[in-house]
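Undergrad: I would like to see how this sequence folds:
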Amino acid sequence: MEIIWIAVAYVLGLGASYFGLPPLVGYLIGGFVLGGWGISGGPVIHTITELGVLLLLFGIGLKLDLKSLLQWEVLGIGATHLIALGIGFTLLFLTAKIAQSPALFLSLGLAFSSTVFAAKVLEEKGELGAFHGRLAIGILILQDLVAVGMLVAAENGALSLWTPIFLLCTPLLRLPLKQALTWSGHSELLLLYGLLVALGGAHTFQALGLGTELGALVAGMLLADHSRSEELSKTLWGLKEAFLVGFFLQIGLEGLPNLQDSKWLLPLIIFLPLKAVLYFFLGTLFGLRARTAFLTSLALFSYSEFLLIAAAVGAKNGILPSTWLPSLALLVTISFIIAAPLSRASHTLFAYFERWLVRFERQVPHPDEEPQNVGQAKWLIVGMGRTGTAAYDLLTQRHQRALGLDSDLVIVRQHLEEKRRVVYGDAEDPNLLEKISVNSLVGVILGMPDLEAKLRLSKDLRQNGFQGMLAAMSFYPEEDAKLYENGINLIFHPFNEAGERLAERALAEANSITLKPLPLNPMEKAPIRPPP
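TA: So this is what the prediction gives:
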């Protein structure tokens, strides 16, 4: 049975990719196809789904900085949006003669945005660490905390007596967990360690009445500032991606509602853009630039999987009629299908609507303000990850004036602490090159991994008259032609050229070594040479 839903997911995911949509849209449709054929996922797909969601949230936790969660923008936008939509939906349902308890329960659920969807899309675009990515994830975590409270209330259960004690002691786990991560090496033990911590955190929080999702997230956050957290995230990446297919399939397997039960579908779909509009205006109200507010609102442009989880718990406990479940499953699916292409094209859409959107910006200092010039720098390195940092250090060692640019404020702060000249800036911001003059630069090195970002920035640089050296990484041969067409002068293939560089250095070192004569074997009267 498993081979059937894997095959359907692959074929429809491939079809979605062919039309420029994320594969997850194909997985969602595949779930409805399987449900129409009468095929159920069974316990296998349920287990895979649970593991996928937990690994995703654990991965988010690995990338989170606690300071970013306590930002005024996160708390202000997240709480205001949740309250405003909760009140609005509640009044709508009460007007439609729905009882108070189910109306309130549904309203809070509909106010949530999808953590799984937003994290997946942001990760695919390499924007989890960007300012708007961290803002979106911070708002989603705030919503997840409210969702956990809803689930506890729906179950009519109380938190364990040990819960407050454990929460107070949670920071004490950081040191032993970090030490164990250091001991785990770089092979299969690292993978097992990640699974152990993610599932251990999930089940511990479940036992305390706090929910598995929150437990996996907190477990990741405890390791977020470890030097090998990124390596752990990459090790778990493939496993998480495969398991998340089950999550999207299972939404569709909930089945289609009948005509009578689907009467709320159209009104709730119409209200979906209002969620994004409210996010945008709240963002500008709290001092964000229009671009950041717009990108954040599109990342949160969906209904949440927590709506389905909460609805199932509510139906089980008599708070909500069970007839709502298929309608809500279809609603969440439709919201994903609408949000996927919008999120994928978010930068292009902002460029198109920019002249109207910037009118809503407040004339205040923006926390996401970008640089106005490059100073006396001769080289600009865009993307200060490992590659960008290595390029920056080599240039400065050779007495070249370099400036780093990164869209992750946490990374910017880390580099500033290490005395590097690095400023905040988003390479996909169409206004970036209008704010800074690049004509004084000798060259620009594009160190970010995302192909679309490299193509867009290189094209913009050439259109703005930049004539200097433009270098970038290429991970796949099929990317080379696109990069050259957009003005790249030099392409570096990290996987191939790392070996070539190693061989060059080995030859250089070998030529500089004076070889000593080997001792003779007294029996054979010939040099004793090491085995090949």
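
Undergrad: CA only for contacts and neighbour counts going forward, please
TA: Will do.

Undergrad: show me where the protein has strands.
TA: Counting by DSSP state E, the chain has strands at residues 379-382, 402-406, 422-424, 443-446, 469-473, 490-492, 520-521, 526-527.

Undergrad: can you lay out those as a markdown table showing mean neighbour count and distance to R456?
TA: Below are the strands of the chain laid out as a markdown table (neighbours: other C-alpha atoms under 10 Å; distance: least, C-alpha to C-alpha, whole Å):
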| stretch | mean neighbour count | distance to R456 |
| --- | --- | --- |
| strand 379-382 | 24 | 13 |
| strand 402-406 | 25 | 16 |
| strand 422-424 | 23 | 18 |
| strand 443-446 | 24 | 11 |
| strand 469-473 | 21 | 12 |
| strand 490-492 | 16 | 16 |
| strand 520-521 | 12 | 64 |
| strand 526-527 | 12 | 61 |
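
Undergrad: here is the second sequence; please produce its structure so I can put it next to the first one:
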Amino acid sequence: MAGSSDLYSPVMSDALVILGAAGIVIPVFNRFRITPVIGFILVGLLVGPFALGRHVFDYPWLSYVTITDPDGLEVFAEFGIILLLFSIGLELSFRRLWDMRRMVFGLGSLELVFIGGAITFVLAAIGQSFSGALALGLALALSSTALVLKITEATTPVGQAALAMLLFEDIALVPIIFLLGALAPHAGTDGVGELLHTLLWGTLAVGALLVLGRYLLPPLFAQAARTKSPELFLAASLLVVILASLATAAAGLSPIVGALVAGLLIAETEYHAEVEQITEPFKGLALGVFLITIGMSIDLAVVWENLGSILIATVAVLVLKATVTGVMLRLMGARRGTATETGILMSSPSETTLIVLTAASTAQLIQPGTAQFWQIVTALGLTVTPLLALAGKIMARQVDGVEAPHRAPADQGQPRTLIVGFGRVGHLVADMLARHGRPYLAVDSNTDLIAEGRRRGYSVAFGDAGRGDALLRLGAAEAAAVILTMDEPVTAQRIVRKLRAEFPDLPIRARARDADHAAQLYRAGASYAVPETLESSLQLSEAALVETGVAMGPVIASIHEKRDEFREMIMERGGLAEKPSLRSGQLREPA
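TA: Below is the predicted model of the structure:
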């Protein structure tokens, strides 16, 4: 039948292989807390034309488990790169850059310049053209944001140093891609005029995106959010990415420049967490396709024939990057163990190295064979990054002679409280926290409340707390406490249960409709639940007692006693034993 033959077309077969790979790779590697980047590269290597695909003619059934049309994946691979740069832009808000400006632009710039310069010098010395050596030096100097930030913690000295360098590298992608995109049409000519023409139009395109995005994006996402439709929100996000990419491509630059600019612009709006959350599955799958294509490009026969040179190049890159980074950190005052561990952790190339290599090859700065060689080196470096992290920890202990400190010195700032729901109760809580100098962030999915709150100077962001990991992306892991003020009993219980499972020690305060709802919240894991009926009754009682002549001190004491009695009764009704840590009601203080 025609329908049956269509079902088993090469396109459907390739789609099944990719979706099957995602369904296997992501959960398996997450189970062992390893980034799926490695798994996708290995899958591409296995199902590509140089491995199992080589034997399709001998064993036709292999066509169902291999990629039969590698060229057909290029458009999806490019979309994966675009979404990757978009996600990097979402993580790089101007406020975050300003807070870390000294480490980012000091430590980060020195790391990229010194390592990139060292690799450029070595490659130029062994015969590579200067422009090609520069492209390779910039590409190989990058380290893996996806792997490093997943392996280390940002609260440790190693994590803070790595985060600063990775942030600068992500920022540096803008001028790197800008330069390579501008050079792409003119790599083999001396057309300086044409190059300047491309740079001019590219600068105008980026400037127009910055201006238009600042004024058009907030109302666009506000309208999408007002519909309460995740599908429309996703469509608006992808529309912005695609239009920005087309704008920079029309100006002669790479489309990923526009994607990164779009991410930066959205990062400045109150909708960035929701956009990041809703595009995460698409970014992960599209990036997986890109990594599969990288794995498919690795010819095992070429690897075997050049095994010695590939291993030498890989070790040379790892040693050079680890040495330069470690020495630089040591000269800047870092502990020997911190410098050693950070240098080894940051020594492998990055998934963004593959992007720069592809751009350099397209610009004809390096030959396709050279690009393939360094793609193999990069893939091998990415694969061994978890082992490098383990080796770095061991060597750091040996260098220091003791266990490296697990956490950085205490931050002078205070962790902020998350207020979920910004209605009348949320406003009051925010006012009280602000009056006592406690930082907070209010979260709501009502765009009108957000707009009004921001006009009045409140710290408020858009987020659908009941869906996905919105609160996690807004900082629940570092929060002093989470206060739920919404009048949605089922949603509140679900959020409490999820937060308690993720963060056992997080103080969670919740608004309850009545005693029964409070008992349900306690069972879900709330630290403190406040029934509306109880508080209104206590306030009326307090007013009546004071007006009849009872002194304020005894009234307040009796109110507190009655509140504790009701709480114990609610806890008993919920089948829970009173916990001293919950009864005290203390918020989490800075370390």
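
Undergrad: give me the TM-score for these two chains.
TA: In this superposition the chains share a TM-score of 0.64, using TM-score structural alignment, normalised by the length of the first structure; 434 aligned residues with a C-alpha RMSD of 5.2 Å.

Undergrad: nearest to P257 of the first structure, of the strands of the first structure?
TA: strand 402-406 (46.5 Å; C-alpha to C-alpha).

Undergrad: so what does that closest one touch, helix or strand wise?
TA: Judged by 3 or more C-alpha pairs under 8 Å, 6 or more residues apart in numbering; DSSP states H and E, strand 402-406 of the first structure is in contact with strand 379-382, helix 386-397, strand 422-424.

Undergrad: hmm, Q493 of the second structure is touching L521, no?
TA: Yes: Q493 of the second structure is within contact range of L521, at 5.6 Å (criterion: C-alpha atoms under 8 Å).

Undergrad: neighbour-wise, which of these two wins?
TA: Taking neighbours as other C-alpha atoms under 10 Å, Q493 of the second structure and L521 compare with L521 leading, 30 against 24.

Undergrad: if we can go back for a sec, could you dump the strands of the first structure to CSV with distance to A293 of the first structure?
TA: Below are those laid out as CSV (distance: least, C-alpha to C-alpha, whole Å):
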stretch, distance to A293 of the first structure
strand 379-382, 22
strand 402-406, 18
strand 422-424, 17
strand 443-446, 25
strand 469-473, 29
strand 490-492, 34
strand 520-521, 76
strand 526-527, 74
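
Undergrad: right, and those strands - which one's nearest H186 of the first structure?
TA: Per C-alpha to C-alpha, nearest to H186 of the first structure of the strands of the first structure: strand 469-473, 24.7 Å.

Undergrad: show me how far that closest one is from its chain's centre.
TA: 26 Å (C-alpha atoms, centre = their mean, to the nearest Å).

Undergrad: next, the angle helix 386-397 makes with it.
TA: Interaxial angle, strand 469-473 of the first structure versus helix 386-397 (axes from the mean of the first three to the mean of the last three C-alpha atoms, to 10 degrees): 140 degrees.

Undergrad: report all helices and strands that strand 469-473 of the first structure contacts.
TA: By 3+ C-alpha pairs under 8 Å, 6+ apart, strand 469-473 of the first structure packs against strand 443-446, strand 490-492.

Undergrad: now render those as TSV, adding distance to L85 of the first structure.
TA: Converted to TSV, these look like this (distance: least, C-alpha to C-alpha, whole Å):
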stretch	distance to L85 of the first structure
strand 443-446	41
strand 490-492	49
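
Undergrad: nearest to G78 of the first structure, out of those?
TA: Nearest to G78 of the first structure, of all those, is strand 443-446, at 33.7 Å by C-alpha to C-alpha.

Undergrad: quick one: contacts of that closest one?
TA: Under the criterion C-alpha atoms under 8 Å, 6 or more residues apart in numbering, residues 378-383, 388, 454, 468-473 lie in contact with strand 443-446 of the first structure.

Undergrad: and the helices in the stretch 301-450 of the second structure?
TA: Taking DSSP state H, counting those that start in this stretch to define them, one finds helices in the stretch 301-450 of the second structure at 307-331, 336-345, 351-362, 368-383, 385-400, 424-435, 447-455.

Undergrad: looking at the ones you listed, which is closest to I119 of the second structure?
TA: Counting by C-alpha to C-alpha, and looking across all of the helices of the stretch 301-450 of the second structure, nearest comes helix 307-331 at 8.0 Å.

Undergrad: any chance you could list what contacts that closest one?
TA: Contacts for helix 307-331 of the second structure (C-alpha under 8 Å, 6+ apart): 111, 114-115, 119, 140-141, 303, 336, 339-348, 373, 376-378, 380-381.

Undergrad: what sits against the nearest residue to F336 of the first structure once chain neighbours are set aside?
TA: Distance criterion C-alpha to C-alpha, 6 or more residues apart in numbering; nearest residue to F336 of the first structure, sequence neighbours excluded, is S302 at 5.9 Å. By C-alpha under 8 Å, 6+ apart, S302 of the first structure lies in contact with S113, S114, L272, V332, S335, F336, A339.

Undergrad: how close does S302 of the first structure sit to T115 of the first structure?
TA: 10 Å (C-alpha to C-alpha, to the nearest Å).

Undergrad: hang on, the earlier thing: could you identify which of the contacts of S302 of the first structure has the most neighbours?
TA: Per-residue neighbour counts (other C-alpha under 10 Å) across the contacts of S302 of the first structure peak at S113, which has 28 neighbours.

Undergrad: circling back to that earlier point, quick one: which of the strands of the first structure is nearest H415 of the first structure?
TA: strand 422-424 (6.4 Å).

Undergrad: for the closest one, packing partners?
TA: When contacts are defined as 3+ C-alpha pairs under 8 Å, 6+ apart, strand 422-424 of the first structure packs onto strand 402-406, helix 409-417.
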